[in-house]
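J.: Just need the structure, nothing else, for what follows:
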Amino acid sequence: MTSRRSFIAGVGAACAAAALPSLRAVADDGARVLTATDVHVKDYPTVQAVQWIGEQLERETGGRLRLRQYHSGQLGREAESIDMARFGAIDITRVYSGALNNAFPLTQALCLPYVFESVAHCRRALDGDVGTEVLRSFQSRGLVGLAIYDSGARCFYNSKHPIVQPGDLHGLKIRVASSDIFIKLIRLLGANPTPMSLGETFSGMETHMIDGAENNMRSFQSSRHFEAARYWSQSQHSYAPDVLVMSRATIEALSPADRELVLHTARASVPVMRELWDESEATARKTVLDHGIQANDVDMPAFRKAAQPLLDEYHRRPEIEALYRRIRDLA
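T.: Predicted coordinates:
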């Protein structure tokens, strides 16, 4: 549940952002300029997919509807951007589903360990009724779900040694996003979870505040974390996707035709993002291996067994269990 302190901080961030002349702007020619944010770098697939959305909107409306994007965390962390969108200070943001778990509980089913067997399984679920239901759930708290972008397998990397068994994680300080699921998972595996933003992770490893982290291969490479962590372990413990959301106030202020155009274009951006993702992930893997990173497989049955108590906990939540079973039926 969002704390009072974080709520107030979010409101403050939203109000501050609303005061910026560059946000939620109207161009000199009267065009509506939508603002979008992402913590990832300019050439990251999610950033490029949203850029594609902007190009399509501008083309389809003759320039009447445009999009201005702030990548690389220019407008703050993901948690801040969620509140900024909810309160209408920005229009669109791409966030990791783990950051949405508390406010939007259905996203928890997408983040559970080993709920997805593969990228193909994940995409089948997200493209069907499961994805539709999760996107619909955002309307309850000031947002509209535009699209779900899958983001590959999350794995462990660290500066100490290869991780083969869960026991190899014992005592390591591992960065996690601020998500109860991932904090609990890291504890179950014997490591010490250390919540921090993606932008703080590199310096955290360099200064030995943490020993490693967990993320997908593309982020491992684009954030340059491979320069501080020499060991990559293919645990594939989560395929938690990214979500593209929009301020409900913004979309309701658009004309019905523009509203439908935005929704349609966002959905159409999913295969665009996936093609970019598949290409960039392969390139990222080659880059880090050429850099001398040691990559290894893990004892998958041992990891699944260690994660089972966490699954048991969420199985007792009827809403999450129902969605979990539907995902598993598509495996």
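J.: use CA for all of it now, contacts and neighbours both
T.: Fine.
J.: Show me what the host helix or strand of Ala109 is packed against.
T.: Applying DSSP states H and E as the criterion places Ala109 in helix 108-111. The contact analysis (3 or more CA pairs under 8 Å, 6 or more residues apart in numbering; DSSP states H and E) places helix 108-111 against helix 318-329.
J.: How about Val134: what's its closest non-neighbour residue?
T.: Computed as CA to CA, 6 or more residues apart in numbering, the closest residue to Val134 that is not its neighbour in sequence is Leu106, at 5.9 Å.
J.: mind listing what Lys211 touches?
T.: Quick fix: residue 211 is Asp, not Lys. By CA atoms under 8 Å, 6 or more residues apart in numbering, Asp211 lies in contact with Asn158, Ser159, Lys160, Leu172, Lys173, Ile174, Met205, Ala229.
J.: So which of these is the closest to Asp150?
T.: Using CA to CA, Ile174 comes nearest to Asp150 of these, at 22.9 Å.
J.: I'd assumed the closest one was in a strand, is it?
T.: Yes. Ile174: assigned to a strand according to DSSP: H, G, I helix; E, B strand; the rest coil.
J.: how about the helices in the protein?
T.: 4-19, 45-60, 78-86, 108-111, 119-127, 129-136, 180-188, 198-206, 217-222, 248-253, 256-290, 300-315, 318-329 (DSSP state H).
J.: can you state the direction angle for the fifth one and helix 129-136?
T.: Read that as helix 119-127. 50 degrees (axes from the mean of the first three to the mean of the last three CA atoms, to 10 degrees).
J.: about what we covered before: just the buried ones among the contacts of Asp211, please.
T.: Asn158, Ser159, Leu172, Lys173, Ile174, Met205, Ala229 (16 or more other CA atoms under 10 Å).
J.: any chance of the residues you listed in TSV, plus distance to Leu65?
T.: Shown next, in TSV, are the buried ones among the contacts of Asp211 (distance: CA to CA, whole Å):
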residue	distance to Leu65
Asn158	44
Ser159	47
Leu172	49
Lys173	46
Ile174	43
Met205	42
Ala229	43
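J.: now, which of these sits nearest Met196?
T.: Ile174 (9.8 Å).
J.: I figured that closest one hits Leu189, correct?
T.: No. Ile174 is not in contact with Leu189 according to CA atoms under 8 Å; the separation is 10.8 Å.
J.: residues touching Gly88, list them.
T.: Ala14, Ala18, Ser247, Arg248, Ala249, Thr250.
J.: Can you tell me which of those lies closest to Asp91?
T.: Distances from Asp91 to the contacts of Gly88, taken by CA to CA, are shortest for Ser247, at 5.1 Å.
J.: Surely the closest one touches Ile82?
T.: No. Using CA under 8 Å, Ser247 is not in contact with Ile82; the gap is 9.1 Å.
J.: Another for comparison:
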Amino acid sequence: MHHTRLFAVLVTLTLGTAAAQQKIILKAADIQPENYPTVAGLKYMSDYLKRATNGRIELQVFAGGQLGDERSTIEQTKLGVIDLVRVSSAPVAQFYAPVGVYNMPFLFRDSSHMWKVLNGEVGKEILSGLNSAGFIGLAYYDSGTRNFYTTKKAIKSVADMKGLRIRTQQNQVVLDMMEALGAKPVPMAIGEVYSALQTGAIDGAENNFPSYGSSGFRHFEVARNYSLTAHSAVPELVLLSKTTWDRLSKSDQMYIQKAAQASVEVQKKAWKALSDQSKKQVQKDGAKVISVNVSEFQKAMAPVYTKYKKDYGNLIERILDVK
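T.: Below is the predicted model:
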């Protein structure tokens, strides 16, 4: 009997060790092209995990929308079809409402303020809250500031926005912001924007310098006016499927968390380099970079803040109070 029990214990330990050493292959999705800073961040995560686990955890990065557009990859991650996704926080608000606070126009005073918020109490609270929506919030990435760009009429004032059909992400705060500026928001996947600008289906869009310029989208070729409104700084999110998370060991969860956190500085440095390069490149190629009176655009946001005070009131105040 003693020998039988001992054998059973040894078998259990052996199986447990084998399970712990089993190779894990994870799929990560990003809609941006291979040379984009967010993809650089995910690839760093992949390299980190390979080094830290001697190749036992393999993170396969699928860039360029290979696994679907933003909404599709978010949904697939929620279901556990995709293990990890990098997306803008804007569409994630449809799955977890508090994330939507980051879409409030002119929410952050500058980059320093934004990172104090994201690395502080509010940022951590929102990441943790994503658990209830089926995600594990691993990290925030930088996405700079978003600005308007147009094909014909340059935007120099709020009055210039009137009636313009502007592509937006599918997010209610962003839609309300556009309407407050007098524009007509047109929700659309980013992969469709170039042809929509080219054919005149839309008059413009809004995004950061890399998406406008030197990323694979090259919107500057068909929309030559880029107005520095800096109306929003919407952070990127790195999300893991809770389904995937729950089947990982505690130690493997730790490896993934550490890999994500280590990738943030890599992504931020790559972001700054590409943003600076993109600005120079689009100007060299003849696009007009236009300064505007930002305070005029800020004042036009009063009705948006009034509308969302009830939804995000406490979060907005806490963010604005961060010094």
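J.: From Arg77 of structure 1, how far off is the residue sitting nearest the centre point of structure 1?
T.: Nearest residue to the geometric centre of structure 1 (CA atoms, centre = their mean): Tyr96, 1.6 Å. Distance, Tyr96 of structure 1 to Arg77 of structure 1, by CA to CA, to the nearest Å: 11 Å.
J.: Val262 of structure 1 now?
T.: 24 Å.
J.: more crowded one of those two?
T.: Val262 (20 against 17; other CA atoms under 10 Å).
J.: Aligned to the more buried one, what sits in structure 2?
T.: The alignment partner of Val262 of structure 1 in structure 2, by TM-score structural alignment, is Ile256.
J.: ok, that match - contacts?
T.: Met45, Leu49.
J.: I'd like to know how far it sits from Ile57 of structure 2.
T.: 9 Å.
J.: Need the overlap of contacts for those two.
T.: Leu49.
J.: mind checking the end-to-end distance for stretch 45-63 of structure 2?
T.: Stretch 45-63 of structure 2 has an end-to-end distance of 14 Å (CA to CA).
J.: That one corresponds to what range in structure 1?
T.: Going by TM-score structural alignment: stretch 45-63 of structure 2 matches residues 53-71.
J.: ok, now stretch 175-183 of structure 2?
T.: Going by TM-score structural alignment, stretch 175-183 of structure 2 sits over residues 183-191 in structure 1.
J.: Please tell me how far the matching stretch is from the chain's geometric centre.
T.: On the basis of CA atoms, centre = their mean, to the nearest Å, stretch 183-191 of structure 1 is displaced by 20 Å from the centre of the chain it belongs to.
J.: Can you tell me what sits against it?
T.: In contact with stretch 183-191 of structure 1 (CA under 8 Å, 6+ apart) are residues 113, 166-167, 169-174, 176-177, 192-195, 303, 306-307, 310.
J.: Any of those buried? List them.
T.: 113, 166, 169-170, 172-174, 176-177, 192-195, 303, 306-307, 310.
J.: Under the alignment, what does Leu130 of structure 2 map to in structure 1?
T.: So Leu130 of structure 2 corresponds to Phe138, using TM-score structural alignment.
J.: Let me know the distance separating that match from Leu146 of structure 1.
T.: 10 Å.
J.: And Leu323 of structure 1, by the same measure?
T.: Leu323 of structure 1 is 19 Å from Leu146 of structure 1, by CA to CA.
J.: Comparing the two, which shows the higher neighbour count?
T.: Between Leu323 of structure 1 and Leu146, counted using other CA under 10 Å, Leu146 has the larger neighbour count: 25 against 21.
J.: For Leu240 of structure 2, the count of nearby residues, please.
T.: Neighbours of Leu240 of structure 2 under the rule other CA under 10 Å: 29.
J.: Please name the nearest non-neighbouring residue to it.
T.: Per CA to CA, 6+ apart, closest to Leu240 of structure 2 is Leu84, 4.4 Å.
J.: which residues does Val47 of structure 1 contact?
T.: By CA under 8 Å, 6+ apart, the contact set of Val47 of structure 1 is Asp38, His40, Val41, His71.
J.: Put together a markdown table for those residues, with neighbour count and distance to Thr287 of structure 1 on each row.
T.: Putting the contacts of Val47 of structure 1 into a markdown table (neighbours: other CA atoms under 10 Å; distance: CA to CA, whole Å) gives the following:
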| residue | neighbour count | distance to Thr287 of structure 1 |
| --- | --- | --- |
| Asp38 | 27 | 23 |
| His40 | 22 | 18 |
| Val41 | 18 | 17 |
| His71 | 22 | 22 |
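J.: Across to structure 2, which of those residues hold up?
T.: Of those, the ones still in contact in structure 2 (both residues aligned by TM-score structural alignment, their matches' CA atoms under 8 Å) are Asp38, His40, Val41, His71.
J.: For the equivalent of Pro33 of structure 2 over in structure 1, which non-adjacent residue is closest in space?
T.: In structure 1, the residue paired with Pro33 of structure 2 is Val41, using TM-score structural alignment. Spatial nearest neighbour of Val41 of structure 1, excluding adjacent residues (CA to CA, 6+ apart): Ser72 at 4.5 Å.
J.: Kindly report the same for Thr194 of structure 1.
T.: Closest to Thr194 of structure 1 by CA to CA, 6+ apart is Arg175, at 4.7 Å.
J.: Same question for His121 of structure 1.
T.: Among residues not flanking His121 of structure 1 along the chain, Ala331 sits closest, at 5.5 Å (CA to CA, 6+ apart).
J.: got the contact list for that neighbour?
T.: Phe116, Glu117, His121.
J.: Please repeat the previous calculation with a cut-off of 10 Å.
T.: Neighbouring residues of Ala331 of structure 1 by CA atoms under 10 Å, 6 or more residues apart in numbering: Val115, Phe116, Glu117, Ser118, Ala120, His121, Cys122, Arg124, Ala125.
J.: cool, and Phe182 of structure 1?
T.: 98, 111-113, 175-176, 188, 193, 195, 214, 237-238, 310.
J.: Great, nothing more from me.
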